[in-house]
Every structure is written in structure tokens, then in C-alpha cells.
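In: From the sequence below, what's the structure:
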Amino acid sequence: MVGTNQRAHGFAQDVALHPEWGYHLQGFVDDQWWSDETAASNAGALLGGLDSIPSLLRTMPIDEVIVALPLASFYQQIAEIVASCRDHGIAVRSIGTFFDPDQPKRTAYLPGGVGTITLHDESWNAWGFMIKRMTDAVVSAVLLLALAPVFLLATALIRLTSKGPVFFRQTRIGYGKRPFEILKFRTMVVDAEKLMAQVEHLNETKGPTFKLKNDPRITPLGKFLRKSSLDEIPQLINVLRGDMSLVGPRPLPVRDYEGFSKDWHRRRFSVKPGITCLWQVMGRSSISFDEWMALDMRYIDQWSVWLDIKILFQTIPAVFRGSGAV
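Out: Below you'll find the predicted structure:
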């Protein structure tokens, strides 16, 4: 919530009284408490001044920014807030006191009849999003059943050929910059992450991500699993859980996320991560980091159900070719 005036206090009270709205107030941002009532309430802490917004957007899981500042008096500051949120793909709404609830041609209303002006919003069509989630749930369940023999065979081979767990579990950054645990078949030796410092200097890509074609930590079976993309099969469980989608920007490790130097790169976290995306079908590891990020932005901007279907069908030959796989 940007602002600590009476308007902000009123909306914060409404949010606290109506959990069914689905809002969780992270806190307030302003140069000081402008309302004694807001300061005395337990609605949220003062997270920082207006100039702290860019850093807060980088470090906190935020879906929307509600602006309670008067537009006329804080036009420049609000314009800067909108620009920062646009880089991250975060919706910005301004609470107004000049809306008539009985007016049929209203701009937009939050739950409870709170009138707003939408200053920036990249959210997808609600019906399209619902279809995407239903498709994810059904297709991932069907594929898990269909691929059960492959799943069991890979499990047995991993146990026979190397010591350690079958699954590789790692914290990745997902939708809204929220962390989740990704599942993959283990393709490296045990404690591979602890050995990262020994191979870090061999990184073959520019940017925060790490890629090494002949990574010595990869097991012989792991090379085959990666080349064939069979190591990705357990991620269908992540899709079924709702952590991921079948199609979307690839989920990145915390290490890679923390290395992002440009805010617009973080817009990829405004949608659910996926098993495959444009990057997967257009070269995978053979393209540069900037090209990869540009493809993610292109996917977000041009998304449709039909684009997802197209990418899924294009993924099949890409997997058989093993194009760009590491």
C-alpha cells in the first residue's frame, strides 16, 4: 500500500475485515505516517519511504501495488512507481474517492465496491487463465499415468548406477517471486551443489545463469537423461500441485535470480514457470541469456491458449533432436 493517509487506512481496514477478498497486505510505503489511525493500527508495518519501492519489488513477493496517494499532488512519484511495477509485471491500482457506485460505466472496482483506476495491469484474461490451469491439471495427471513405466525405469537405473536419492530437489523462484521446491530426476553426483565453487569459473554463458556442457558433476546416466529431457518428468508433479505450468518461463534457482541485474528480467515472474516455453523450442542452451529473457517477455506479451498448444507440439520434435540440451 503506497500511502498512509485516511484513504489507505480505510482500505486496510476493509482488507482485514474481508479475508475472502484474497488480499494480504504486506505493509505500507510512505515517507512518514500521515494518519495517526493508520500508524496505530495493526494492518501492516511502514516498510520504507517512496524511494524504497524499487528495492521492495525486487525482494518481496508482491502481486499488486495499491496507490492511495492523490494523483494530482504526487503525479511524478506515481509515474515512477508505475514504471518500476511495469518492469516487474506487477499491477498498479489507484484508490479514488470520486467514483459513483451506481454509475454503470465505472472504471474498475475491487471487492467491496472500492473504486480504482488501473494504472498498469498485465494480468491475463480470467477465462484463459482458468483454461490454462485446468489443462495443466488434466494433462499432467494423464502424462504421469502414461509415463509411469518410464518413471519407474528411470528410478531403478538411478538407484543402480549411482549412490544417493532418486530425485533432485532444489528451491526455485516461481510465480510472484515465491520460492517452491522443484523435482527432477537426479543427474549429478551427490552434493553437486556443494561442488559448485570448483566449476563456477568454467561457466560457458554470460549472465547470472550457469551452463557447462561437459560438467564433471553429471553422471553417465545423467547425461542421457538430460539429453532426452527425461530428467524433467518429475516436474509434472509440480504442475499437478500448481507450482508450475506445462508452458511458461523456466524456473530459476535462487542463485540465478539473485544475479539479475535488470528489473525487466524479473517480469518473467509475473506468470507461473513452466516445463517448456519458447526458449525450449528455439535453441535451449545454445541461445544467449539476453535472447532467452527476450523470448520469455515475448511469451508473456503474446500469450494465448493457442500459443501454449503450439509450443507443446513444437517441444516434442525439439526433445527428440536434443537441440541445445546440456
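In: can we go C-alpha only for contacts and neighbour counts from here?
Out: Fine.
In: Can you list the buried residues in the helix or strand hosting K310?
Out: K310 belongs to helix 305-321 when assigned by DSSP states H and E. Along helix 305-321, the positions that meet the burial threshold by neighbour count (16 or more other CA atoms under 10 Å) are 308, 311-312, 314-315, 318-319.
In: Residues contacting it, please?
Out: By CA atoms under 8 Å, 6 or more residues apart in numbering, the list of residues contacting helix 305-321 from outside reads 128, 131-132, 228-229, 247, 276-278, 280-281.
In: Show me which of those residues are buried.
Out: For the contacts of helix 305-321, a burial check counting by 16+ other CA under 10 Å picks out 132, 228-229, 247, 276-278, 280-281.
In: here's the other one to compare against:
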Amino acid sequence: MKTGRLKQGSAIVSNIILLLDALTVWQAAELATWLRFGGSSTLPLGYDSLIVATSLLAMLCSSLVYQSFRGGSWQAMYGRVVLAWVITIGLLLSWLFFSKSSEAYSRLFVGTWIASMLPLLLLQRTLVMQALRWLHRRGVNTREVLLIGKGPMSNDLAKRAREASWSGFKVTRQVSANDLARITQLASDATYDEVWINLPAHEASSIPAVLDALKHSAADIRVVPDLLTYRMINHGVTFIMGVPMLDISGSALGGINRLIKQIEDYVLASIILLMISPLMLGIAAAVKLTSPGPVIFRQKRHGWGGEEIVVYKFRSMAVHQEHDKVTQATKNDARITPLGAFLRRTSLDELPQFINVLQGRMSIVGPRPHAVQHNHYYKELIPNYMLRHKMKPGITGWAQVNGLRGETDTIDKMKWRVEYDLHYLEHWSVWLDLRIVFLTVFKGFVNKNAY
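Out: This next block holds a predicted model:
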């Protein structure tokens, strides 16, 4: 069995990556030095100490959030790099501020250093991961797996392992859960690094017997639960009162992710509002002059956790009253004013929602909020519909930049929109948010289906 060598190798890889993080921060400082001081080898007093201390700090912060990306995703790896960078920069700037030593260092140097640090760290991680994948594909530092279970689920798992050869996991044998004698024999051979027990729900009662057959194995044993029939949102394991509980449906914004998302929203919303305030004043005046009624239309929507919130929009319809039913706008809708048609088609009617973001009711990116009455209607027709409320509603979203805007005159259209919303919840990251904002600028504002 190669477990000892592999575990030692994994530790070595982890330590090398942490050391590379420190070296990358130092390299970013070298770049900043060249830009600020013209490549001078003699730095002003105190710079060397600051660079060394920050490099060691970066290595420490990386160690706090680092996880092996064997079999993991690029997004998760990059997210941890960004998080470590944010913590490092936050501590660096805090020290400069509270020690009143910021004046001792060139702002151009510090700014260039901080700005170049992140792309260099991301490039370094990319190169390391590609190198590890290259080694894994050639059988170096792989983990051999004994897969217990036969049938569609196990066959699919074995296929995934074959196709994802870069992950380093190699299913070398597959055996039925009923063949306990064979399992005991294979476990005693000590040739496997991991054992995966992958049984359908109706065979779950066999797991204790399988575990007993593996009692002499020193391999890492994992149980793959049969949860393919459930829609899982940000699943994982949570310990409550010391008891491990499997999360079927959880929020993507737990812990540090929630803070990151809030900072992202407040910073972007503040900047955008400052930039578009003249435009908003012009639209407000145009709405007031072209039709009677209020400038801002307020409508109740469901927010995070299903809580009712008030969402702002520039009024795009003639004033009318709807009591128990909210009718979606349709093509050539007589209620829409001429100016309102332009505002809706270009999404300019949504601009007041940046105020909702600063109020904490909405996010810049997230599932679009639907009218309360629509939620009551669709939640009975579309499975997992209310899972959309695991996150704050957004001004723009993954569904919108993929063309799913405007009237949903069929259930299928709403189902597709919900699917895109759930995909966003399952794969949320800062990078995905920035990608959606970028796509919104170029393809998300104007849409032929927005009436």
C-alpha cells in the first residue's frame, strides 16, 4: 500500500505551494520595486523588512485556507487564493494604518505591489495545478481506489474517475457489496489507498457488513451516499452538538463568503451609484414629465429566506391598480408608457435597485426577484422553486445574461429560469459574480423579450 508515501508526498506538495506563495509575493515586490525605483538594488530603509514580513504573512494566510485541489474545481482553488490575498492585504494595510507607518512607504510601490500580487498568485497556482495534473496522468502520486458496489451509480463513478485522470484517483478494482469474503481479502492485501462504498439507497442496510469486512484495512474509507434523486444546494457536512449532519440544502453564503459578498455589493453599488446618479436624475425627470404618477414604483417581492422586501424601479406603466393578481407585462402592453417601453427594453428601469443593494435588501448579482403572487403560483408547479431564496435577489443574474428575461408565458420558460438560478447558487463565487456583471454590461441590458 502506498498511503504513507502518498500522504507524505501530499504534505510536501502543500508545503511547496505555501513556499511558492511567499516567493510570489516577494516577486510582486520585485516588480513594484523596478517600477517605482527603476530596478535599484538598494531599497530605502524598512522596505526589505516589510517585504519579508508580508511574504511570511501571505504564507500563513494561505495555510489557513489551503485545501488540496486533488479532484477539486478551478473555481474553489482560485477562490481560496483570492481569500488568502484579501486577508493578507487587509492585515498589511491595517498594520500600516494603525502603526502610522504608511507615510514611510511609497504609495506607488505599495499600490503596484498589491495590484500585481493577485494575478501572479493566480498564475502560480495555475502552473502548479497543471504540473500536478501532468504527473497524475502519468501515474505519479496517484491514489488507487477499491470501489464497492455495482450498478449504474458505481459504474458512473468509475467512469468519472477514468475521465478525470488529472485528479490522481484511479479505480483499480470494483466489487459487489454482497461478496464480503472478496472484500475482506482485497482489504487485507493492503494495495489500496482508498475504499469507496457506493450503494443505492435500497442497499444501504449492507453498509455495516461491508464496514465490518473492511475492519483490517488501513485505507481511507469513504461512503458515497445515494443522493442523486435530490436537488442538493451547497451540500456538505455540518457538525451540530457534535453530531455530523449531511446538508441537502444550505446557503452558499455561510461564514466568510457572506462577508465577501456583502463587501462586493456595497463597494460596487456605491461606485456604480456615483457614476450613474446624473443618469438617474435625468430618467426621474423624464418619468415625471411624460406621465402622471410617482417616479419610483414600489413592489413587494420575496428576498433572502422568503422574507418580503420592497423593491424599487422607475415607473414604466401608467398608474393602475391590481389587487389579488399581478399581471406580467406582455408585448404591446397598453399599460406601458412610451418612455417606460424604452426603460424596460434597456433595463434602465432597474437602476433604483442599487439603492436596494445599499439597504441590504438585494445583491447586485443573484436570482431576479419575482412578484409575491408569482412566487405563490410557481412554487406549486416547479420543483425546488423556493430554493432561489437561499440568496439575496439580484439586479442581474445568471439566467438574465443567458437570455432568460422578460415574459414567462409558459411553465417551461420559468423552469429554465429557475434552473439557471439554482446553477448560480450551486456554483457561486466572486469570479462568477464579476463574470455576470461583465456579461450584463455587454449583453444583459437590452433584450428583445423585455416588454
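In: quick revisit: just the closest of the contacts of helix 305-321 of structure 1 to M196 of structure 1, please.
Out: The shortest gap between M196 of structure 1 and any of the contacts of helix 305-321 of structure 1 belongs to S229, at 22.0 Å (CA to CA).
In: which residue lines up with the closest one in structure 2?
Out: Residue pairing (TM-score structural alignment): S229 of structure 1 is matched to S347 of structure 2.
In: any idea how far that match lies from G444 of structure 2?
Out: 8 Å (CA to CA, to the nearest Å).
In: Can you pull out the residues in contact with the helix or strand A83 of structure 1 falls within?
Out: In this structure, A83 of structure 1 sits in helix 75-88 according to DSSP H and E. Around helix 75-88 of structure 1, the neighbours that count as contacts under CA under 8 Å, 6+ apart are 50, 53-54, 57, 65, 67, 71, 91-92, 119-120, 263-270.
In: Inside helices: which ones of those?
Out: Counting by DSSP state H, the part of those found in helices is 53-54, 57.
In: Please indicate which of these has the highest neighbour count?
Out: Highest neighbour count within these, by other CA atoms under 10 Å: L57, with 21 neighbours.
In: returning to what we had before: of the contacts of helix 75-88 of structure 1, which belong to strands?
Out: Within the contacts of helix 75-88 of structure 1, residues falling in strands by DSSP state E are 65, 67, 91-92, 119-120.
In: all strands for the stretch 51-200 of structure 1, in order.
Out: Taking DSSP state E, counting those that start in this stretch as the criterion, the stretch 51-200 of structure 1 carries its strands at 64-67, 91-95, 108-110, 114-120, 167-173, 179-185.
In: Make JSON lines out of these and add distance to P251 of structure 1 and mean neighbour count.
Out: Putting these into JSON lines (distance: least, CA to CA, whole Å; neighbours: other CA atoms under 10 Å) gives the following:
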{"stretch": "strand 64-67", "distance to P251 of structure 1": "21", "mean neighbour count": "22"}
{"stretch": "strand 91-95", "distance to P251 of structure 1": "21", "mean neighbour count": "22"}
{"stretch": "strand 108-110", "distance to P251 of structure 1": "31", "mean neighbour count": "13"}
{"stretch": "strand 114-120", "distance to P251 of structure 1": "25", "mean neighbour count": "18"}
{"stretch": "strand 167-173", "distance to P251 of structure 1": "6", "mean neighbour count": "18"}
{"stretch": "strand 179-185", "distance to P251 of structure 1": "8", "mean neighbour count": "20"}
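In: Need those in CSV (columns: distance to N214 of structure 1).
Out: Listed next are the strands of the stretch 51-200 of structure 1 as CSV, based on distance: least, CA to CA, whole Å:
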stretch, distance to N214 of structure 1
strand 64-67, 42
strand 91-95, 42
strand 108-110, 53
strand 114-120, 44
strand 167-173, 19
strand 179-185, 18
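In: Tell me which of those sits nearest to R255 of structure 1.
Out: When the strands of the stretch 51-200 of structure 1 are compared by CA to CA, strand 167-173 sits nearest R255 of structure 1, at 9.0 Å.
In: Could you check the angle that closest one makes with strand 179-185?
Out: Computed by axes from the mean of the first three to the mean of the last three CA atoms, to 10 degrees, the angle separating strand 167-173 of structure 1 from strand 179-185 equals 150 degrees.
In: What residue in structure 2 is paired with L153 of structure 1?
Out: Counting by TM-score structural alignment, which is the criterion used here, L153 of structure 1 corresponds to G282 in structure 2.
In: List just the nearest of the ones in strands among the contacts of helix 75-88 of structure 1 to T161 of structure 1.
Out: Proximity to T161 of structure 1 was ranked across those by CA to CA; first place goes to A91, at 48.8 Å.
In: pretty sure P253 of structure 1 contacts R172?
Out: Yes. Under the criterion of CA atoms under 8 Å, P253 of structure 1 is in contact with R172, at a separation of 4.5 Å.
In: Kindly check the end-to-end length of stretch 33-48 of structure 2 for me.
Out: Criterion CA to CA; first-to-last residue distance in stretch 33-48 of structure 2 is 11 Å.
In: Read off where it ends up in structure 1.
Out: Residues of structure 1 matching stretch 33-48 of structure 2 are absent, with TM-score structural alignment as the criterion.
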